[in-house]
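Chemist: Could you work out the structure for the sequence below:
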Amino acid sequence: MHNRDAVFLDELCPKLRVRRWRQSLHIYTGKSCIYCGKPSESIDHILPRARGGLSVTENCVPACLSCNGHKSDADVFDWYRRQRFYDPRRAMAIRAWMDGDLRLALRLLQWAHPQDASLPKPDGGMELSFQPA
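Modeler: Modelled structure (predicted):
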């Protein structure tokens, strides 16, 4: 049997594939909110779906419920600059994430909180190229 002939569980259950993708986003940032650094509990669309944002890796970031709810459908950088926890390194990480440079985004997040050992190393080999259907 060849690999191309195999049927994978992800193909039979698309919800499982989306769940794994969402979990990988949280793991990639050390289960912390990309905006404030608190534990992430949800996925936020950088460009809100209400404004045409897609559910792709480059547009979805882990966020705490507070940041996700407060940001709502506002422009991410206008909203973020007004927050008391604003950090230019995190803002650069968000921009790098949007541009698809997840390694740079992770380095910037590590720079923002160097004592946080929960973040994986930038060259950890984790690849997030999945885009849910």
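
Chemist: Could you use CA atoms for every contact and neighbour count after this?
Modeler: Fine.

Chemist: residues in contact with the longest helix anywhere in the chain?
Modeler: In the chain, assigned by DSSP state H, the helix with the most residues is helix 14-28. Under the criterion C-alpha atoms under 8 Å, 6 or more residues apart in numbering, residues 10-11, 32, 40, 43, 57, 61-62, 106, 119-120, 126, 128, 130, 132 lie in contact with helix 14-28.

Chemist: Please provide the structure for the following sequence as well, for comparison with the first:
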Amino acid sequence: MQNRDAVFLEDFCPKLRVRRWRQSLHTFTGESCIYCGKPSESIDHVLPRSRGGLSITENCVPACLSCNGHKSDAEAFDWYRRQRFYDPRRAMAIRAWMDGDLRLAIRLLEWAQPQIDKNQARSKDYSTDWDFQAA
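Modeler: Model (predicted):
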């Protein structure tokens, strides 16, 4: 059977593909909010959908409900600079994420959270084949 002849479960259930994509975003950051570092519970659009932002990997970041709700449809960097928990390393990670360099973003997030065991973070299965697709 050739690869193009294969039938995948995602072909029959598109919602499963979206669910796996959302879970992979949380996995990249160790299930922590990209803004404040608390456990992530939602996906935030850096450029809000109301301002033309797309639901693609470069524009969607894991966020806690507090940050996601407080940011609302504000521009991410202006909003983030005004927060008490602002960290320039996280701001650089958000910029790297938006530029599509997820490896650099993950490194910067590890640097911003030194309490995470480096060996534990590197032992996670981060695939080098990143699928950039619309949700």
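
Chemist: just to revisit the earlier point, filter the contacts of helix 14-28 of the first structure to the buried ones?
Modeler: With neighbours counted by 16 or more other C-alpha atoms under 10 Å, the contacts of helix 14-28 of the first structure contain buried members at Ser32, Ser40, Ile43, Thr57, Val61, Pro62, Leu106, Leu119, Pro120.

Chemist: What I need now is those written out in a markdown table, including secondary structure and distance to Phe77 of the first structure for each item.
Modeler: Conversion of these to a markdown table gives the following (DSSP: H, G, I helix; E, B strand; the rest coil; distance: C-alpha to C-alpha, whole Å):
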| residue | secondary structure | distance to Phe77 of the first structure |
| --- | --- | --- |
| Ser32 | strand | 19 |
| Ser40 | coil | 19 |
| Ile43 | strand | 17 |
| Thr57 | helix | 18 |
| Val61 | strand | 14 |
| Pro62 | strand | 16 |
| Leu106 | helix | 18 |
| Leu119 | coil | 23 |
| Pro120 | coil | 25 |
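
Chemist: so what's Thr130 of the first structure up against?
Modeler: Check again: residue 130 of the first structure is Phe, not Thr. For Phe130 of the first structure, the contact set (C-alpha under 8 Å, 6+ apart) comprises Trp21, Val56, Thr57.

Chemist: on that earlier part again, of the contacts of helix 14-28 of the first structure, closest to Ile94 of the first structure?
Modeler: Val61 (8.4 Å; C-alpha to C-alpha).

Chemist: from memory that closest one sits against His45, does it?
Modeler: Yes. Distance between Val61 of the first structure and His45: 6.5 Å, which falls inside the contact criterion (C-alpha atoms under 8 Å).

Chemist: Break down the second structure into its strands, ranges please.
Modeler: In order along the chain, the second structure carries the following strands (DSSP state E): 42-45, 60-63.

Chemist: can you list those strands in a markdown table and add distance to Gln83 of the second structure?
Modeler: Shown next, in a markdown table, are the strands of the second structure (distance: least, C-alpha to C-alpha, whole Å):
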| stretch | distance to Gln83 of the second structure |
| --- | --- |
| strand 42-45 | 16 |
| strand 60-63 | 14 |
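
Chemist: Fine, thanks again, bye for now.
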